[in-house]
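*Asks:* return atomic coordinates for the entry below.
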Amino acid sequence: MIVGLIIACEVAFWVLLAAGLAFRYALRMPRTGLALLLCEPLLEVVLFAVTAIDLKNGAEPDWRHGLAAVYIGFTVGLGHSTIKWADARVAHRFAGGPPPVRPPKYGTARAVHEWKVAGRWILASLVACALLQAAVWYVGGDGDTGSLRAWQLRMLWVIGINLVIAVSYTVFPKQEPRGKAVENPVDSESGAGSSSRR
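*Replies:* This is a model prediction of the structure:
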């Protein structure tokens, strides 16, 4: 039941996202579209409530309950950025909006971008860990919480990997190729366009 609900929530997330963007831009009904997009958090509330009820009714905590906590955490941490990413592209394609801003490729700007991405993944993992810990406390010392602890360990790995990636871009920043540093030969002679980062 829990796995089926997780799948249903994932499908509903993308259906609501598509419907919300369609109403906002294709049908020119921005308020209705916004209302549909604001329904996204309700999916996590429903999943959390059903998971809690399942545990309260005596179900043994297993990987399914851990997966539900992880799904909620990742939706909290990454859901907003996913909606924002899709909204910018649909607005550009169908409503004459500006082109989506591409992430920087080089130097400090790229390092800052990587830290922002890592921050979202770390937030997702921390929310998942907190929900998993709440489930562990709820079950108590008499129950088998090994599967929940295993999910917590996986989330710590996710945090560690994202920290390593962000730190690597900070300590070893990617440098812009010399051939791209100067785009206009005329500017290079006057010094106006030298060594500018994108």
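
*Asks:* from now on I want contacts and neighbour counts done on CA atoms only, so please keep to that.
*Replies:* Noted.

*Asks:* okay, which residue is most central for this structure?
*Replies:* Centroid check for the chain by CA atoms, centre = their mean gives Leu78 as the closest residue, at 1.6 Å.

*Asks:* contact partners for that one?
*Replies:* For Leu78, the contacting residues are 120-121, 124, taking CA atoms under 8 Å, 6 or more residues apart in numbering as the criterion.

*Asks:* filter those down to just the ones in helices.
*Replies:* 120-121, 124 (DSSP state H).

*Asks:* for those, give me a markdown table that also has distance to Cys9 and neighbour count.
*Replies:* Output for these, formatted as a markdown table (distance: CA to CA, whole Å; neighbours: other CA atoms under 10 Å):
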| residue | distance to Cys9 | neighbour count |
| --- | --- | --- |
| Arg120 | 20 | 19 |
| Trp121 | 20 | 23 |
| Ala124 | 17 | 24 |
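
*Asks:* to compare against the first, here's the next sequence to fold:
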Amino acid sequence: MIVTLVIGAEVAFWVLLALGLATRYLLRLRGVSTALLVGLPVVDLTLFVLTVLDLRGGATASWTHALAASYAGFSIGFGPSLVRWADRHFQYRFAGGPKPKGAPKYGPARTRHEWEFCRRTVVSAAITLALITALVPLSDGAADFGTFTGWYLRLGMAAGINVIVAGCYSLWPKEAPAGAIVEDGHVVGWKIPQQQ
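*Replies:* Next up is the predicted model:
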């Protein structure tokens, strides 16, 4: 049942996001758009509440309950940046906005990008682990707790790997190709060799 709820929450997230952006840029109903986009965290909260109710109703704790907590943690950590990404692309495609830039590739801008991604991953992992920990008392004891412990290791490793990657970009920033003109981490042109 929980897997179905997670899939339903994922579908609801994208439908609400698409409707929110469509009402903002195509119908020009900013208030309705804001109400729809505010509904995105409600989807996550509803999924977690239903997960709690499932466990309180006597369901055996399984990886699906931890998956629901992970979904909520991911949405909180990455949701705002995902909405901004979708907003930029929707605005470009349907409202004459500027073409969105991809992630910066070089120099300090790339390092900042990696640390921001790392921050989101750590926040997502911390929230997910807090939610999983909140589910433990609702389970049937040590046997069910074992179901959740693997998530602590996986999420800890994901956060640790992101810290290492961001740290490597701090120590060894990615350099642009020779002759490239770089602005905010993007190649915007090439230097022309001077004639001698």
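
*Asks:* about what we covered before: got the contacts of Leu78 of structure 1 as CSV, with distance to His92 of structure 1 columns?
*Replies:* Shown next, in CSV, are the contacts of Leu78 of structure 1 (distance: CA to CA, whole Å):
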residue, distance to His92 of structure 1
Arg120, 24
Trp121, 27
Ala124, 28
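
*Asks:* quick one: map the residue nearest to the centre of structure 1 onto structure 2.
*Replies:* When structure 2 is aligned by TM-score structural alignment, Leu78 of structure 1 is paired with Phe78.

*Asks:* give me the mean distance between the longest helix along structure 2 and structure 1.
*Replies:* The helix spanning the most residues in structure 2, taking DSSP H as the definition, is helix 63-94. After superposition onto structure 1, the average distance of helix 63-94 of structure 2 to its aligned residues comes to 0.8 Å, using mean CA distance after the TM-score superposition for structure 1.

*Asks:* quick one, helices of structure 2?
*Replies:* With DSSP H as the criterion, structure 2 has helices at 2-25, 30-56, 63-94, 107-135, 142-171.

*Asks:* Trp190 of structure 2: which of these is closest?
*Replies:* Across the helices of structure 2, Trp190 of structure 2 has its closest neighbour in helix 107-135 (16.2 Å, CA to CA).

*Asks:* ok, average deviation of that closest one from structure 1?
*Replies:* Following the fit onto structure 1, the mean deviation recorded for helix 107-135 of structure 2 is 0.8 Å by mean CA distance after the TM-score superposition for structure 1.

*Asks:* report the distance from that helix to the chain centre.
*Replies:* Centroid separation for helix 107-135 of structure 2 versus its chain: 9 Å, with CA atoms, centre = their mean, to the nearest Å.

*Asks:* that one: which residues count as buried?
*Replies:* Within helix 107-135 of structure 2, the residues that count as buried by 16 or more other CA atoms under 10 Å are 107-115, 117-129, 131-133, 135.

*Asks:* try stretch 78-91 of structure 2
*Replies:* Result for stretch 78-91 of structure 2 [16+ other CA under 10 Å]: buried residues 78-79, 83, 86-91.

*Asks:* against Gly150 of structure 2, how distant is Gly156 of structure 2?
*Replies:* Using CA to CA, to the nearest Å, one gets 10 Å for the distance from Gly156 of structure 2 to Gly150 of structure 2.

*Asks:* how close does Trp63 of structure 1 get to Leu132 of structure 1?
*Replies:* Trp63 of structure 1 is 11 Å from Leu132 of structure 1, where distance means CA to CA.

*Asks:* can you pull the residues that touch both of these two?
*Replies:* By the contact definition CA under 8 Å, 6+ apart, Trp63 of structure 1 and Leu132 are jointly contacted by 148, 151.

*Asks:* Leu47 is in contact with Leu5 of structure 1, correct?
*Replies:* Yes: with contact defined as CA atoms under 8 Å, Leu5 of structure 1 and Leu47 form a contacting pair (6.9 Å).

*Asks:* tell me which of these two has more neighbours.
*Replies:* Neighbours of Leu5 of structure 1 and Leu47, each counted by other CA atoms under 10 Å, are more numerous for Leu47; the result is 21 against 16.

*Asks:* show me what contacts the more buried one?
*Replies:* When contacts are counted by CA under 8 Å, 6+ apart, Leu47 of structure 1 is found next to 5-6, 9, 68, 72.

*Asks:* out of these, who has the most neighbours?
*Replies:* Ile72 (25 neighbours).
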